[in-house]
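Peer 1: Whatever this is, show me its structure:
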Amino acid sequence: MRIEVEHHSRYRFTEAQARVVQLLRLFPDDTVNQTVVSWRIDVDCDARLRESRDGYGNLIRMLYAEGPLETIGITVSGEVLLAEQPRGIEAEGEPLPPAFYRRTTSLSAADEAVAAFAQAAAGDGEARARLDRLTGALRRRFAIERRDGDGVLSAADAFARERLSPRDLAQLLVGCIRAIDLPARYVSGYSLDGCDRRERPAPHGWAEAFVEGHGWLGLDPSTGAMPGRDHVRVAVALDSAGAAPISGTRIGAGDEQLDVDVAVERLSGEG
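Peer 2: Model prediction:
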């Protein structure tokens, strides 16, 4: 399947900024089931971009823009060719061992309620079956909503609600997987099924769990199943903050507002 993505991010500042520095995790990489056909970035002000990889192995760009800046707009767009995703992705060649992803963070930590739910939902038996049961239980428990902005709830805060965004659910699933004693990581990217098809999709999130002998298994709690041929994988991290599309700092007073608009389409004639 050939997927086209266009992702607009615009920051507006109540006071002009002297300098803006941003870390951009907006660049998909070639993987076992994903080939980047084309990808470009456009920034609507004078800016310098420096390409590198972060500690997780994600492709990143550092953006440096000098002010005065009252607004800055960033657009990434391109096409990705996707094949059927294998049930397990090998960890060979990655910069971090699977055991690293047993670490918890303030965003992904499972409190007592989350841990109890995870253990009950997963049950006993083979690890892949436990993960499938856990993912399905999360999907049945929560209604899916789209929430404006780029923030993601912590696992504990998300569990207390009835309606969650796909990214909230992904972060909660990461906490649940670690609560049943398996390595887990948050995955950011794009998907045709990331939210209600009547809505314009937001950046999507899902989880991966590591199982000995099988590798990294993708799990999408917003569908209750493994990621399909319409998931464009961009970045991985311990939690959503580490895989956020944009993070950074600014020099200047005042507040900021972020507007995000994402379009994800299957190209005509592609099955």
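Peer 1: Please make it C-alpha for all contacts and neighbour counts, starting now.
Peer 2: Fine.
Peer 1: From the centroid of this structure, which residue is nearest?
Peer 2: S188 (1.6 Å; CA atoms, centre = their mean).
Peer 1: Next one: that one from L81, what distance?
Peer 2: Distance of S188 to L81, computed by CA to CA, to the nearest Å: 17 Å.
Peer 1: Touching whichever strand or helix holds R185 from outside, list them.
Peer 2: Assigned by DSSP states H and E, R185 falls within strand 184-191. Strand 184-191 is contacted by residues 5, 28, 101-102, 170-171, 174-175, 177-178, 201-210, 230-240, 243-245, 264 when judged by CA atoms under 8 Å, 6 or more residues apart in numbering.
Peer 1: ranges for the helices of this structure?
Peer 2: Ranges of helices within the chain are 112-122, 127-141, 155-159, 166-179, based on DSSP state H.
Peer 1: Neighbours of R139, how many?
Peer 2: R139 has 20 neighbours, counted by other CA atoms under 10 Å.
Peer 1: Ok, L217 next?
Peer 2: Count around L217 with other CA under 10 Å applied: 21.
Peer 1: Touching, it and V211? I think so.
Peer 2: Yes. Between L217 and V211 there is a contact under CA atoms under 8 Å: 7.4 Å.
Peer 1: any shared contact partners between those two?
Peer 2: When CA under 8 Å, 6+ apart defines a contact, no residue borders L217 and V211 alike.
Peer 1: Now show me the structure for the sequence below, then we'll compare the two:
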Amino acid sequence: MKLRISHRTVYRYDRPIRNIVQSLRLKPSVFEGQQTQDWKIEVAGGMCGPVFRDGAGDWIEGWTVRGPTQEITVISSGGIETRDMAGVLRGHREMIHPLTYLQTTRATEPAANLRQLADSVAHGDDTLDLAHRLSHAVSDAIAFRPGVTQARTTAAEALEQGEGVCQDHTHALIALARMKDLPARYVSGYLHSSSSGEAQDAAHAWAEIHVGSLGWVGFDAANASCPDDRYVRLGSGLDAPDAAPIRGIGMGAGVENLDVAVQVDEVESFQSQSQSQG
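Peer 2: Below is the predicted model of the structure:
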């Protein structure tokens, strides 16, 4: 599938701030399932600094905005060609050992209700089967409902209320997998809607679970599926804050307001898309 993606993030402050430093994880991952075309990242009024690939295989760009300013706009855009890899992350180069992803975080703390859900899942035939069973258990236990949770909602809290968004499903699945001694991590990216319209064009999140010889395999509990060619992978981490596409800090005490717009369009060819824009 050929996709055009535009991701615009605007930070607004009620008073000027300065010396803003941002770490951007906004360039899609490099592996057999996706290949980028003319991808670019822009920060209005910013200067690009260190650029590198970290130990998890994610592309990191450091940007600085000196200010003072009350608005920062970050735009990431480009084309990408994706292939359905049945969720398997094949050809992704990274150096961090999978066992690193057994450690827990505040968002994935193994509370009693999560342990009870994990204990209710039988092991099955093999590790891959177990991972699928865990994902289905989360899909059944947490209904997808936008606006009912917040950025700091934990997996246990989302399970307690029985509803949430993709971030909550992902945190819950990660918690369950780790309780079964399966390394699991949070993945940030994009999802293009299918023809039946059950998914929205949006920034999205899912989990990857390490299942032996297959390596990392993606599981989207929010949509009860494994990532296919509708998914675009950006980067990963222990949880949502660790895998955030944009992280930053600045000098000042202003109140921050955030506005995010993501558009994902399927195109016939990147060449014709470029010509139409010209």
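Peer 1: Mind telling me the TM-score for this superposition?
Peer 2: TM-score for the superposed chains, counting by TM-score structural alignment, normalised by the length of the first structure: 0.90, backed by 269 aligned residues with a CA RMSD of 2.5 Å.
Peer 1: Please identify the most buried of the helices of the first structure.
Peer 2: For the helices of the first structure, the largest average neighbour count (mean count of other CA atoms under 10 Å) is found in helix 166-179, namely a mean of 29.
Peer 1: mean distance, that one to its aligned residues in the second structure?
Peer 2: With mean CA distance after the TM-score superposition for the first structure, helix 166-179 of the first structure departs from the second structure by a mean of 1.2 Å once superposed.
Peer 1: now swap in stretch 60-73 of the first structure and tell me
Peer 2: Overlaying the second structure shows stretch 60-73 of the first structure at a mean distance of 0.7 Å from the equivalent residues (mean CA distance after the TM-score superposition for the first structure).
Peer 1: Run the chain-centre distance for that stretch.
Peer 2: Distance of stretch 60-73 of the first structure from the chain centroid (CA atoms, centre = their mean, to the nearest Å) equals 23 Å.
Peer 1: List the buried residues of it.
Peer 2: Neighbour-count burial for stretch 60-73 of the first structure, with 16 or more other CA atoms under 10 Å as criterion, is recorded at I60, R61, M62, L63, Y64, A65, E66, G67, L69, T71, I72, G73.
Peer 1: okay, it sits on what stretch of the second structure?
Peer 2: Counting by TM-score structural alignment, stretch 60-73 of the first structure falls onto residues 60-73 of the second structure.
Peer 1: contacts for the matching stretch?
Peer 2: Residues from elsewhere that reach stretch 60-73 of the second structure (CA under 8 Å, 6+ apart): 8-27, 43-54.
Peer 1: what about burial for these, which qualify?
Peer 2: Of the members of those, the ones counted as buried by neighbours, 16+ other CA under 10 Å, are 8-10, 12-13, 16-18, 20-27, 43, 46.
Peer 1: pretty sure G194 of the first structure contacts P166?
Peer 2: Yes. Counting by CA under 8 Å, G194 of the first structure touches P166, with 6.5 Å between them.
Peer 1: can you count the residues close to the closest residue to M1 of the second structure other than its chain neighbours?
Peer 2: Leaving aside its chain neighbours, M1 of the second structure sits nearest to T82 (5.2 Å; criterion: CA to CA, 6 or more residues apart in numbering). Residues lying near T82 of the second structure (other CA under 10 Å) number 21.
Peer 1: any idea what T82 of the second structure aligns with in the first structure?
Peer 2: Aligned counterpart of T82 of the second structure in the first structure: L82 (TM-score structural alignment).
Peer 1: Distance check, its match against D54 of the first structure.
Peer 2: L82 of the first structure is 24 Å from D54 of the first structure, by CA to CA.
Peer 1: Kindly report the same for R2 of the first structure.
Peer 2: Per CA to CA, R2 of the first structure is found 27 Å from D54 of the first structure.
Peer 1: what does G93 of the first structure give?
Peer 2: G93 of the first structure sits 15 Å away from D54 of the first structure, taking CA to CA as the criterion.
Peer 1: what sits against V138 of the second structure?
Peer 2: Listed by CA under 8 Å, 6+ apart, the contact partners of V138 of the second structure are H169, A172, L173, A221.
Peer 1: right, I mislabeled it, should have said L3 of the second structure
Peer 2: By CA under 8 Å, 6+ apart, the contact list for L3 of the second structure reads G79, I80, E81, T82, V264, D265, E266, V267.
Peer 1: From the residues you listed, keep the buried residues only.
Peer 2: Using 16+ other CA under 10 Å as the burial test, the contacts of L3 of the second structure include G79, I80, E81, T82, V264, E266, V267 as buried.
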